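S.K.: fold the following.
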Amino acid sequence: MKYGSIPAGGQGTRMQPLGFSKELLLVDGRAVIEHLIERMLLSGIENIFINTSSDKSDLVTYLSSKSPYSARCIFMVRERRGLLDAIVQPYQFLRDDDELYFGLPDTIWYPKNSFSTLSAFEAKVSLGLFDTGTPNKFDTVYIDHRGVVESIKVKDPFPKTKWTWGIGKIAVCEISKLASASHAEMTKNY
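M.R.: Now for the predicted structure:
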């Protein structure tokens, strides 16, 4: 089965002072996180894990009681850990043959069916890449000539590529391998 995972525990320090969770910023009359949820649902994902922290009760309240997508959201409220940890944490509730689709809650992707496009790839891990124009402010993704990811550097001050990621998918059976290979990344705060 396909499941969604949204890491929504970030503090939004680059956007403060907002007075509310950045995922609730209105874009085209809706909370920005709802654009991501909509895109996940369009690709056939029915259940979406929202991994957040206890100081973001406004986000949980909104998504659980005011959003048209409330029935699709499963909340994981816990202490902040690394971004990778926030993405893969739902694996503990899933089967090895499930797929976990993820995206950043403050990014709007076009076309709307981008998750369906990722679904078509046979790879165990796939990322949707885009050019922000300012890769030094995001996770810079380095790929080889075949399009295979070589490395991801967080806020690389002098990036040698224009690519960053915003969505992706991972086979649940690969999460434990990824976790052991990048334990340091999973424990960094996001």
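S.K.: CA atoms for contacts and neighbours, from now on please.
M.R.: OK.
S.K.: would you mind finding the longest helix in the chain?
M.R.: helix 32-42 (DSSP state H).
S.K.: which strands or helices does that one pack on?
M.R.: Packing contacts for helix 32-42, counted by 3 or more Cα pairs under 8 Å, 6 or more residues apart in numbering; DSSP states H and E, involve helix 114-119.
S.K.: what's downstream of the helix it packs on, the next helix or strand?
M.R.: Remark: after helix 114-119, the chain's next helix or strand is strand 125-131, criterion DSSP states H and E.
S.K.: let's see this one next, to set against the first:
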Amino acid sequence: MADTLQKIKCPACGREMEKVFIPSEGINLDICTQGCGGIFFDNRELDKFDEKDEDISKILEQIDGKDFIKVSEDSVRICPNCGQKMVKNYSSIHNDIEIDECYSCGGKFLDREELVKIRAEYDTEEERSEDVLRAVYKTVGQELAEQDRQYAKIKSDRSLLRSLIRKIMVK
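M.R.: Model prediction:
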């Protein structure tokens, strides 16, 4: 969903989020500066800030050194853009950082400090991609090994069945 100047409510604490213009990207981010310190990213916006070399100084200006209210990260969250229930997903295959994602509009909500943690996971997008490929290859390898075990069992069962059929035919 394209960003608008319309104010939205924070999906974590319900407070009105502040629109913060990020000049380097030409976009407005929604930051909960008066509540929990969470950040809402419209579809594909997080990709512009999730790596170490990307500038997040304007974001940090809004949240660094401030006291924020604590919120339950387990509560159900509703997307402030489209009103759909957000889903909890991990930001990477490490399953360390859980973020809220809207499958309807593609928006993502990060609780306070999650952006910094995501940026610390990998130095580059290439490292992130390599990690994903390793995990995929590992999973595919395990699935292929399981298929080989099942095929060997089928061959064994087929051999036993043929033996039984021969015995029945001889009688």
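S.K.: need the TM-score between these chains.
M.R.: Comparison of the two superposed chains (TM-score structural alignment, normalised by the length of the second structure) gives a TM-score of 0.31, and 88 aligned residues with a Cα RMSD of 5.1 Å.
S.K.: re earlier: report the buried residues of the longest helix of the first structure.
M.R.: Buried positions in helix 32-42 of the first structure, judged by neighbour count with 16 or more other Cα atoms under 10 Å: 32, 33, 34, 35, 36, 37, 39, 40, 41.
S.K.: out of those residues, flag the one nearest to residue 4 of the first structure.
M.R.: residue 40 (6.8 Å; Cα to Cα).
S.K.: break down the first structure into its strands, ranges please.
M.R.: 2-7, 26-27, 30-31, 47-52, 73-77, 99-103, 125-131, 139-143, 149-154, 163-171 (DSSP state E).
S.K.: residue 119 of the first structure is nearest to which of those?
M.R.: Checking the strands of the first structure against residue 119 of the first structure by Cα to Cα gives strand 163-171 as the closest, at 7.7 Å.
S.K.: what about residue 147 of the second structure, which helix or strand?
M.R.: Counting by DSSP H and E, residue 147 of the second structure is found in helix 125-170.
S.K.: which helices and strands sit right next to that helix?
M.R.: Short answer (3+ Cα pairs under 8 Å, 6+ apart): helix 125-170 of the second structure packs on no helix or strand.
S.K.: residue 73 is in contact with residue 64 of the first structure, correct?
M.R.: Yes: between residue 64 of the first structure and residue 73 there is a contact under Cα atoms under 8 Å: 7.3 Å.
S.K.: so between these two, which is more surrounded?
M.R.: Ranked by neighbour count (other Cα atoms under 10 Å), residue 64 of the first structure and residue 73 place residue 73 first, with 20 against 17.
S.K.: who's in contact with the more buried one?
M.R.: Listed by Cα atoms under 8 Å, 6 or more residues apart in numbering, the contact partners of residue 73 of the first structure are 47, 48, 49, 50, 63, 64.
S.K.: roughly how far does residue 40 of the second structure sit from residue 18 of the second structure?
M.R.: 10 Å (Cα to Cα, to the nearest Å).
S.K.: on that earlier part again, the strands of the first structure into a markdown table, with extra columns for distance to residue 83 of the first structure?
M.R.: Output for the strands of the first structure, formatted as a markdown table (distance: least, Cα to Cα, whole Å):
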| stretch | distance to residue 83 of the first structure |
| --- | --- |
| strand 2-7 | 7 |
| strand 26-27 | 23 |
| strand 30-31 | 21 |
| strand 47-52 | 10 |
| strand 73-77 | 14 |
| strand 99-103 | 11 |
| strand 125-131 | 15 |
| strand 139-143 | 11 |
| strand 149-154 | 11 |
| strand 163-171 | 12 |
